[in-house]
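S.K.: task: produce atomic coordinates for the following.
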Amino acid sequence: MNTVLAPLKSRWNALRNASSDEQLIAVHNGYCLWLALVTFKKVTFKKAAIKKVASTKTDNENTKNSDSEKTDSELNTEYPVIEYCAQSNDTDPANALKEAKERLAESAGKKLPKSVVFISSFAVPALLDLPLDPEKPRKPAQMESMLGYELETLIADTNEYFTIGAILHGRHLITEQQRTNIANELELRRSQGNSLARFGEVAIDLGFISKEDLHESLNYQERLAHSKTHIACGWQLHSYEREDETYHQWLTAGIEAKIRKTWYNAFVHNGFKVSNIVPLATCASNVAHTHGVDKFAVVETSMDYIAAYSCINNKITNLQIQARPANSNLDQQLESIITEITREECDIVWYTSYQDPSAKTAFLATLANKVQRDIKVLNSVHSDILTSETGASDTSTSVISTTKTATSKTDTSKSGSSHLDIPHAIHCAILGLAIKNHKFGIFGLENEHISLPLIPPKEPAPPMWKNVDVYRLGIPAALFFALIIHGVYSVWLQDNLKQELAALDEEYRQKLTLNRQLSSINGEFKKKEQELETLEKEFKSQSEQLDRLSNRVMSRTRLVPRLLKTVALSVSNNVMIDRLQEPRRNSRDRFNLTAWATDNPSATEFIERLQQAVARLNYRVVDPDIQSGIGRFGLNGYTINLWLVPNVSTAKTDKSVASALSTISINERSPQ
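M.R.: Modelled structure (predicted):
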């Protein structure tokens, strides 16, 4: 038997050693976001101590088989440590996650896990008695509808949590002692008849905050208010026995769907995958459970509420959450709620707080004598059984001392106290959730932990018949049948093509010989064709040059003298030619004529006479311009500016000008 189990045992130990023990946990208490990277360190536990904490269910023979590779008195296991942590005070979820992610990655110096569990104070836990058969629960949609109705009032009551004092404290604008001083001063003013006194006004009068700080906090208070939207729920069945009777209670939690969607989108925007949403209250129960006491109570003090719950045999049996009013006395509330929670059977009361719980040591000791119960600060994991290799107590496992926190240098309160450490209650919540999610080790499968209500991070997908319309179903079905028909047709066509292929092969062999002969003929033909194209280009070029010489040059040689003679014969005694110019660019057979006349009628008569004269040369006068001006000899007169252009296209002009010049005869006359 041992020979058969040895390979399985070695594989199991290799799996445990190779497993990734890193967890990424995000915590948001309504005012600040913490992003923590939790690892699990190996430590040696004494078997005798473990037997004190957890009852052994196996005999000595099984114990020897499970620890054959270890000594008879020690067992190696793991415990959680917050290795790195980063925080952000940004009120926008996406920006807060981005800032915390960058700081955490910079501190850790390695790639962060993609999966993250989200702990939120917006998720409200409750212990409910529901008229349900635990063996036949309802469908998830019906359960969420029922729990949403039950939790709506509780979530609406959370508006009392976000008092202006809690918000000022949560934003690190005042300290816990300053909040108490403001509450006492507020109570004093109201007792003196000032019933309209407000917490924020007293804080300003005492100089703790400014008006701008109060205005920003009031705006943030409006954003935190419950908006009566759909509630997303999670639930766990807690069954326990008491006095030979079995009780069934449902540990539930609810969060506004709008808030859940906002945070889910923020996580997705920053590249994270949210596995679950867990309420901040009750997370520390697994840290208290590791101390080995079967019956205990936990009291968690936050800035805006106090949560108290009792646990019996790994089940939460009583849960109470009270708001902290702005003018409340924390000591009185703690005394009241601890007295109430210790009425049930419990061996010890564990206390954790957002502030340093050591400040309440004297108060807790006095209260412990009053309620006849041990009240201790929840400050370590398995501190009573952790040992070193030599068996000495390991005192370095305090949840506060093992954390490296990355935060902004400006995150300090008005009093100058630093906020570089994780708050005590937040630290316990992170460790408690890490213990619950740990897959191996003493907090894993071998030891039962306290179940917490897990809220899904997003709405479940609707059923297919509700989410898909007729077109989405019809198109794939049509494509499927089309593929079947196409396959049958392809098989039939393949048989026909095989028969045709045999006939084509023979025809191909015959044509292949002809193609080779045609290829050689085509090569010679293309060669001769290229030579012919070259000769045609040369012939065309020579023809163009001959045409240019015979028509263009000869016609121009005859045109210019005739044109000059025609212009000269059109001049009278009152007109003098200044310039006849042919522009070199953008003009062909166009001439610009500039002249001067003594008076306007002479200028007009010259233009008309010139128009009639050049018409015989197929030219015409365009753009005539007559303006008064001083001539070349300093006499007042009129300047004439005009263009002589051919009447027809250039090609026709070149061919017809020569014949026109030979037939024109101009009668010379003396100037008038």
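
S.K.: use CA for all of it now, contacts and neighbours both
M.R.: Fine.

S.K.: pick out the residue closest to the middle of this structure.
M.R.: The structure's the chain has its C-alpha centroid closest to H269; by Cα atoms, centre = their mean the separation is 2.5 Å.

S.K.: secondary structure class for the nearest residue to it once chain neighbours are set aside?
M.R.: Of all residues not flanking H269 in the chain, A94 sits nearest, at 7.1 Å (Cα to Cα, 6 or more residues apart in numbering). Classification of A94 using DSSP: H, G, I helix; E, B strand; the rest coil returns helix.

S.K.: let's see this one next, to set against the first:
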Amino acid sequence: MLKSLFKFGKAKSILVCETDGFLLRAAVLTRAGNELAVLQTAESQQADMADAVADVIKSLKDDGWEGGDAVLLSPTVLSTLLELQIDPKKPRPLAQMNELIRWEAEPLLVQHATQCSVGNLLIARGYMTKEQADAVMDLQQGRANPAGGLELMEKFSLRRFGDLAEELGYIKRSQLNACLAGQEWLKSDDELIDCGWSAQGEVSDIPGTYLWQVSAVTKSLLQRWTTVFQMQGVKLQAMYPLAGSSASLLTDTAEEQVLIESHGSMSFTMRTKDNHIVEQHLYLDASKKTFERCLEGFHTLTVANDANIYLANWSANDHTTIHDLASALDRDVITIENNAITEKSSPGMMGAGLHYLGMGKSNWLSHVRLGGPLPTLLHRPNIRGGILFSVILLLILFAEAFLLVRGSIVESHKNEIDTRWQIIDSAMKRINGDIKQVKQRKKELKDRKSDKQREQQRFTFFGEELPERSALVQVILGILQGAVSEHIIINSIDEYDKRANFMLRSLRRKKDNRIEIESFNLQAWALSETAGQQFIQTLKKAAEPWGLEILDSNVAGRTGPLNLEGFTVTLRIVKLVSAESLSNRTPLL
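M.R.: Here you go, the predicted structure:
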């Protein structure tokens, strides 16, 4: 919500530059709805990056660019995942976060800087093979090598790598000078670093520990690049890692995704799940082919079988990489596509542009911002002041508008209401008086009708139903007295509630439309099954003249009093009437 609220404050265009130390590419990217559009592109192969920056900016301005801010993608920027016991929902203060992440990132940045050694640069440029570089390292460090004996090792043990490689005939002086010039913009001895970070999810097997994606670069390199751009009238806002910036091009989904990003001498692999990065690795080996580096990088991840695999392979790289990967992995590999990716603008440049303009997946990419990371939106003084001022201004405007509208409405209706009020008031008094009299009469009639109904129900109950009930009970007792023999013991006789719903009882008699109005449950015990059956038949004959019926009779073996073996007799004595006669029976209220 805050991002959309302050979207007006974001830049509409940005100059994105990318360098590997030998070549500088630049593209001016701008918003085009929900996508990026490339306005101008330029590149320079000047050995000195200061001259290269001047060349591309001049070329862009000649094409119509009016200047603005810039970001730079460089291999010197470290991108890694750190495990920290810091909940992203409760981050530390900015100064503490910066210090903690610097402490963790410093040794990793030192190790990362080894990729910019002269040997790696010579291999990456194709000036020498890895085997030749290993031979030079062996001689330089005094290790035995088939290329020469002990005397040769002692001679070259104190020589610089580039000079020794040239003397051995592996490279030319011009090639060495080109790599040394590029190394000046890729390596620094400064121990002070600047960092940027992005919160990810919780580590699955370590509760309370969270992953944080961190980017870091030395202060001297950041300041050096800032000065170079500033000399051309352009402000460098941030530096991004060369490998991994295309992550902003991925779609926002909770499904597991794998990104493989290919570069000239390295490959970057990243796995996301539940909208968080769970793994990422940078694989560096200039001696291998693009496909081999991508495959090696993929195997460093723990990938599910249903994960989507994406390849960010620039057109300048091998076009067969995606087919080779799909064949080797026996899985579908999807190429990341974007209309802004051209021969002069790489996927990483597009990803950095989307991230800086706030259009891509922001938490899958971190950058090193000039001046350090910004606090969260609500902790920035200018944002807080703007929010407070806006809220106060809106409240004042709404209050004034509401009062004006309400006053106008009240004033327009006041005169009309005043003129009609006296007529309406007198009419209402007369009508209310009439209504009160009508209600009083209705209440009296209703009370009289209720009293009459109660009296009639009492007469019916005491004059008809109660005598009938008393006679019925006497009849049933008489029937039982005549039917009980010395082989029968009456255990219990009970009656259903007369006020129960007669319709529910009738559901048990699907073929008989009559309804039970009286029902007695009888339970007895007989010495023999014959005595029990005879007792039931005797009851049926005795009950028939009185309009009673015996239903649900059953004789079953069961132990009786004094643990004597016998039979339990259960039955119901019911009185059935038609539905027409039942409608005339009114319960007592």
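
S.K.: and the TM-score between these chains?
M.R.: Superposed pair, TM-score by TM-score structural alignment, normalised by the length of structure 2: 0.51. Supporting alignment: 353 aligned residues with a Cα RMSD of 4.1 Å.

S.K.: and F535 of structure 2, how far from G478 of structure 2?
M.R.: 14 Å (Cα to Cα, to the nearest Å).

S.K.: which of the two has more residues huddled nearby?
M.R.: Comparing F535 of structure 2 with G478 by other Cα atoms under 10 Å, the one with more neighbours is F535, at 21 against 13.

S.K.: in this structure that one contacts A483, no?
M.R.: Yes. Using Cα atoms under 8 Å, F535 of structure 2 is in contact with A483, at 6.1 Å.

S.K.: common neighbours of these two, please.
M.R.: Residues touching both F535 of structure 2 and A483 (Cα atoms under 8 Å, 6 or more residues apart in numbering): there are none.

S.K.: name the element S267 of structure 2 belongs to?
M.R.: For S267 of structure 2, the element it lies in under DSSP states H and E is strand 266-273.

S.K.: from the contact counts, what lies against that strand?
M.R.: strand 257-262, strand 276-284, helix 290-298 (3 or more Cα pairs under 8 Å, 6 or more residues apart in numbering; DSSP states H and E).

S.K.: mean distance between the last one and structure 1 after superposition?
M.R.: After superposition onto structure 1, the mean distance of helix 290-298 of structure 2 to its aligned counterpart is 3.2 Å, using mean Cα distance after the TM-score superposition for structure 1.

S.K.: pull the distance from that helix to the chain's centre.
M.R.: 31 Å (Cα atoms, centre = their mean, to the nearest Å).

S.K.: flag every buried residue along that helix.
M.R.: Across helix 290-298 of structure 2, burial judged by 16 or more other Cα atoms under 10 Å covers T290, F291, E292, R293, C294, L295, G297, F298.

S.K.: distance of the fourth one relative to P241 of structure 2?
M.R.: Looking back up the chat, that one is R293 of structure 2. For R293 of structure 2, the distance to P241 of structure 2 - Cα to Cα - is 18 Å.

S.K.: can you verify F118 of structure 1 is assigned to a strand?
M.R.: Yes. According to three-state DSSP, F118 of structure 1 belongs to a strand.

S.K.: wait, it touches Q23, no?
M.R.: No. Using Cα under 8 Å, F118 of structure 1 makes no contact with Q23, being 11.4 Å away.

S.K.: so for those two, which sits in the more crowded spot?
M.R.: For F118 of structure 1 versus Q23, neighbours defined as other Cα under 10 Å are more numerous around F118 (27 against 23).

S.K.: what lines up with the more buried one in structure 2?
M.R.: The pairwise alignment with structure 2 assigns F118 of structure 1 to L72, based on TM-score structural alignment.

S.K.: its match against E18, yeah?
M.R.: Yes. Using Cα under 8 Å, L72 of structure 2 is in contact with E18, at 5.7 Å.

S.K.: thinking again about what came up before, could I get the helices and strands packed on strand 266-273 of structure 2 as CSV with distance to I86 of structure 2?
M.R.: Shown next, in CSV, are those (distance: least, Cα to Cα, whole Å):
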stretch, distance to I86 of structure 2
strand 257-262, 25
strand 276-284, 16
helix 290-298, 29
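
S.K.: who wins for proximity to P467 of structure 2 among the ones you listed?
M.R.: strand 276-284 (85.2 Å; Cα to Cα).

S.K.: the closest one vs structure 1, average offset?
M.R.: Counting by mean Cα distance after the TM-score superposition for structure 1, strand 276-284 of structure 2 comes out at 1.8 Å.

S.K.: which positions in stretch 163-183 of structure 1 come out as buried?
M.R.: Using 16+ other Cα under 10 Å as the test for burial, stretch 163-183 of structure 1 gives 163-176, 178-183.

S.K.: that'll do, ta.
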